[in-house]
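> only the shape, not the letters, is given here:
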């Protein structure tokens, strides 16, 4: 529950075709009643000519207001029956559910939340388990199988017969298809596709629908947090009546028109294809304004004094950037000469926007304000001590044609890492010969990119979808350094790739704002490394030996309460709260971190939960324990306040009372 009543509009219409198997239908409907969820649903059942008493039992349920029953008097098959149910639906979304399934508590909310938060998602499927607890369906991959002289396109259930806790089946993923044994589809998309294709008979109509949705640009997402037990293929001999015809039809429609995820050779060996479509999925954490013109970029230049270099940067941008792009200067509390220059620039050029912070918000804070206010599709963070050349932004954005690329950086004369060229053919002090050198490099390296784990923030192009899914820079890094490395790692864990555009050269003077302010850059780097190290639970010598334990980080994956960052409040950016269904698993994760002594990460996760759910007693009590454990003296005051707040609301909360007694006893004992 909750079931829809006469006074409410359902979020979801659950559509269940049945043919006989009354015991399974009873169990399925009972599981719906006993599985709590927040989404409001209604139920439509299509009786495909049952002869075992199912019709009478369903009519009784309809009389009691539990469901809407359609009785066509014949077996329409799965596709036509589901289409008929969709016509009678009142929900915003359509849930196609087999009658040989039993749902588990919380099964529906992850699916509904995915569609509601992410307009790109057209359909979302569940993790399906056999009654013995092993996996029946962890999403569907497309496989081209060679059988003698013939190649056949098939759907392959991922993680089949693996244990339920198999790591590969417990990450949200973008796939080309999911099983319609339990599939939530956006109603508007289903209608646009004209429903399931009735040329299929009880097989492959779900794969076909997903492929049509994907061809139209919709995403298919697998959500393992939604768990459903599937007895599988219990609908009788009709299920297998036209298997060969269904396979033949799928291949006539799609072989050669879609990219397979895997290939199986004649000898049985299965290999992944380079162009496979399986990718990690993260839900949006921020909603950006939807009026941005396609293929445009807001270039965000953070300024903090050093006017000489800001002038050079601005002059090069105005000469070499198409005015359809936005040039945004975000000032971090500069002196009046810089402020006057920026004000004059904004008056003179319509593509220029200036934001004044009034104080130094740091690299992350300043850029986050720019990202939140950006008017274009993508954003490019550009240091004010850079000089760009002809065609720079076209070359920087070209790699975004690959939908898996989330970040792009250029090559340069002065930076750490692989983006720095060993030598440059111009005077990097006077810039004499820069334009000619950049043009030669562009011609020599045209279209070339190189994969990268880290792209340095002196010039960092960010895809819009990436920002929506992991948020802004981490402002915990303060004035600057390592927030770009942190962002790259977060993006990598969320399934995005970074590349260096080898044909895009940007001159970089290097740390001019820090130099102008007299900041000890070496000390700054050392301090921010410690922030980065603690955040990611890295060993003290990781900076020296380069070992950051990527395997562990990838296994743990992208965790929203640890790795997503909010943007500043702005009319063009709206932060999305942590969904209520995700609170429990987030607290489980935080408590697991606490149990192994990773207290800083537990603290971070718990604060993220309380930010969006401030009255949550378990989160508050857990955070109090983490604070006290980390530092019994400095953390005590906040810990006590948290627990007292829980007890003010719920005086009978035994966990909070026990923890508070423990802290007071320990404090008295040490005084």
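Structure received. A quick note: this is a predicted structure, and the numbers were derived from the prediction, not measured.
> only C-alpha atoms from now on, for both contacts and neighbour counts.
Noted.
> can you map out the helices along the stretch 301-450 of the chain?
Per DSSP state H, counting those that start in this stretch, the stretch 301-450 of the chain carries helices over the ranges 307-320, 336-348, 362-373, 392-397, 434-444.
> packing partners for the fourth one?
Just to be clear, that refers to helix 392-397. Packed against helix 392-397 by the contact rule (3 or more CA pairs under 8 Å, 6 or more residues apart in numbering; DSSP states H and E) you find strand 405-412, strand 497-508.
> distance from the chain centre to it, please.
The offset between the C-alpha centroid of helix 392-397 and the centroid of the whole chain comes to 25 Å, using CA atoms, centre = their mean, to the nearest Å.
> which residue ranges of the stretch 101-250 of the chain form strands?
Assigned by DSSP state E, counting those that start in this stretch, the strands in the stretch 101-250 of the chain fall at 101-103, 121-129, 135-137, 140-147, 150-157, 173-175, 182-186, 219-230.
> this is the other structure I want to compare:
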């Protein structure tokens, strides 16, 4: 590694240095204390990054150089609205995806989901698998111009068992769990998620889930907030930047929802699937934490936008909460992606009391 700062990255020389450091080691630790106050002047980018537009270009070039050294083919762009960077990786192979849609709320919601999925998905290689309980008989009857197949689960009502069963009825290398109330907003959503799941270090990818009223339902999950976990930026306007633009940038997090969760089959099986003693959001977080413990990253991307009709209410599962506190006590005390100085009541990245 070339040592020190490099003049071709002036105004972003520290950014370039940090990239070269993380390419050499993972022994990097964060001290959650205010140890340095950034000086501010009228010409400082601390006031506005537009004060030094060359800094954005130097930073973009540092990201490009980092990706090139890692052998990753990607395009790095600047979102001028937020002044954040957007990295679009080249999809090496559009592997086949089993899109597993579990249903229990009736035919109308399911039909809307499937029709929007087929009309607003540019990804070329996927199959739709509808899984439902034996007592639900509508899924095999509704018309669709896109082929799909239906599998029936005869066990007791258990959301986690239903999903595990559905996975065992498929054999594609990648798996997408999709809630029946989910509708894609833009056609490239699944391609964007696939760009990340192809990375060996990534275990699970989730998107930005919005409510019909254009507010955020979920942008990843933060653990240890409001007991076990809470969706990040819940209730924020859909295009709000969030604290430090966290709502609008691709980032690692501790969990995402299985309402829209893309993973690789081998990774899912390595984790043992969903824990059938847990359901709903707790089962989702548990799966993600198992993958984090195994060394995989959980990625949230805001560029895969979907609308979530009829999102479930946030009910308290005392038994499930107890299991999570016993199993993940250390992580619940300190989410590695959420500064301990931030709020423990709301997962909105605001300062705590």
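That came in fine, so what should we check first? Everything quoted here is computed from the prediction, not taken from an experiment.
> for the two chains, what TM-score is obtained?
Between these two chains, after superposing, the TM-score reads 0.64 (TM-score structural alignment, normalised by the length of structure 2); 251 aligned residues with a CA RMSD of 3.1 Å.
> columns distance to residue 86 of structure 1 on top of the helices and strands packed on helix 392-397 of structure 1, output as CSV?
Output for these, formatted as CSV (distance: least, CA to CA, whole Å):
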stretch, distance to residue 86 of structure 1
strand 405-412, 37
strand 497-508, 39
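> so which residues of the stretch 101-250 of structure 2 form helices?
Applying DSSP H, counting those that start in this stretch to the stretch 101-250 of structure 2 gives helices spanning 107-119, 159-168, 189-197.
> residue 309 of structure 1: which of the helices and strands packed on helix 392-397 of structure 1 is closest?
Among these, strand 497-508 comes nearest to residue 309 of structure 1, with 10.1 Å by CA to CA.
> would you check the span in structure 2 matched by that closest one?
The alignment of strand 497-508 of structure 1 onto structure 2 (TM-score structural alignment) finds no residues at all.
> for the following helix or strand past that strand, the distance to its chain's centre please.
Moving toward the C-terminus from strand 497-508 of structure 1, the next helix or strand (DSSP states H and E) is helix 512-517. Taking CA atoms, centre = their mean, one finds helix 512-517 of structure 1 lying 36 Å from the centre of the chain it belongs to.
> mind listing what's buried in helix 512-517 of structure 1?
512-514 (16 or more other CA atoms under 10 Å).
> ok, stretch 270-285 of structure 2 next?
Of the residues in stretch 270-285 of structure 2, those scored as buried under the neighbour-count criterion (16+ other CA under 10 Å) are 271, 273-275, 278-285.
> what's next to it, contact-wise?
158-161, 163-164, 221, 229, 254-258, 286-287, 290-291, 320-321, 324 (CA atoms under 8 Å, 6 or more residues apart in numbering).
> could you redo the last one with a cut-off of 6 Å?
By CA atoms under 6 Å, 6 or more residues apart in numbering, the surrounding residues in contact with stretch 270-285 of structure 2 are 159-161, 255, 257-258, 287, 320.
> and stretch 144-152 of structure 1, by the same measure?
In contact with stretch 144-152 of structure 1 (CA under 6 Å, 6+ apart) are residues 153, 263-266.
> from residue 203 of structure 2, how far out is residue 297 of structure 2?
Note on residue 297 of structure 2: its distance to residue 203 of structure 2, by CA to CA, to the nearest Å, is 6 Å.
> who's more crowded, the two?
For residue 297 of structure 2 versus residue 203, the count of surrounding residues by other CA atoms under 10 Å is larger for residue 203: 27 against 24.
> my read: that one touches residue 296, true?
Yes. Counting by CA atoms under 6 Å, a contact exists between residue 203 of structure 2 and residue 296, whose distance comes to 5.1 Å.
> alignment lookup: residue 267 of structure 2 to structure 1.
Residue pairing (TM-score structural alignment): residue 267 of structure 2 is matched to residue 189 of structure 1.
> what sits closest to that match if chain neighbours are left out?
Spatial nearest neighbour of residue 189 of structure 1, excluding adjacent residues (CA to CA, 6 or more residues apart in numbering): residue 122 at 6.5 Å.
> now residue 138 of structure 2
Leaving out its chain neighbours, residue 138 of structure 2 is closest to residue 107 (CA to CA, 6+ apart), at 5.9 Å.
> check the secondary structure at residue 485 of structure 1 for me.
Applying DSSP: H, G, I helix; E, B strand; the rest coil to residue 485 of structure 1 yields a three-state assignment of helix.
> contacting residues for residue 220 of structure 2?
231-232, 255-256, 300.
> how close does the corresponding residue of structure 1 for it get to residue 193 of structure 1?
With TM-score structural alignment defining the correspondence, residue 220 of structure 2 maps onto residue 139 in structure 1. Spatial separation of residue 139 of structure 1 from residue 193 of structure 1 under the definition CA to CA is 21 Å.
> also residue 84 of structure 1?
Note on residue 84 of structure 1: its distance to residue 193 of structure 1, by CA to CA, is 14 Å.
> one more: residue 118 of structure 1?
Residue 118 of structure 1 sits at a distance of 19 Å from residue 193 of structure 1 (criterion: CA to CA).
> ditto for residue 392 of structure 1
Separation of residue 392 of structure 1 from residue 193 of structure 1 (CA to CA) stands at 41 Å.
> quick one: neighbours of residue 98 of structure 2, just the number.
In terms of burial, residue 98 of structure 2 registers 24 neighbours under the definition other CA under 10 Å.
> please disregard the earlier target; I meant residue 23 of structure 1.
Close neighbours of residue 23 of structure 1, defined as other CA under 10 Å, add up to 12.
> likewise residue 195 of structure 2?
Under the neighbour criterion other CA under 10 Å, residue 195 of structure 2 is assigned a count of 19.
> three-state assignment of residue 61 of structure 2?
Using three-state DSSP, the secondary structure recorded for residue 61 of structure 2 is helix.
> distance of it from residue 270 of structure 2?
37 Å.
> ok, now residue 202 of structure 2?
Residue 202 of structure 2 sits 13 Å away from residue 270 of structure 2, taking CA to CA as the criterion.
> and if you look at residue 154 of structure 2?
From residue 154 of structure 2 over to residue 270 of structure 2 (counting by CA to CA), the distance is 25 Å.
> also residue 319 of structure 2?
Between residue 319 of structure 2 and residue 270 of structure 2 the distance, using CA to CA, works out to 25 Å.
> aligned partner of the residue nearest to residue 138 of structure 2 in structure 1?
Residue correspondence, TM-score structural alignment: residue 107 of structure 2 in this structure matches residue 22 in structure 1.
> what is the burial count for its match?
Applying other CA under 10 Å, I find that residue 22 of structure 1 has 20 neighbouring residues.
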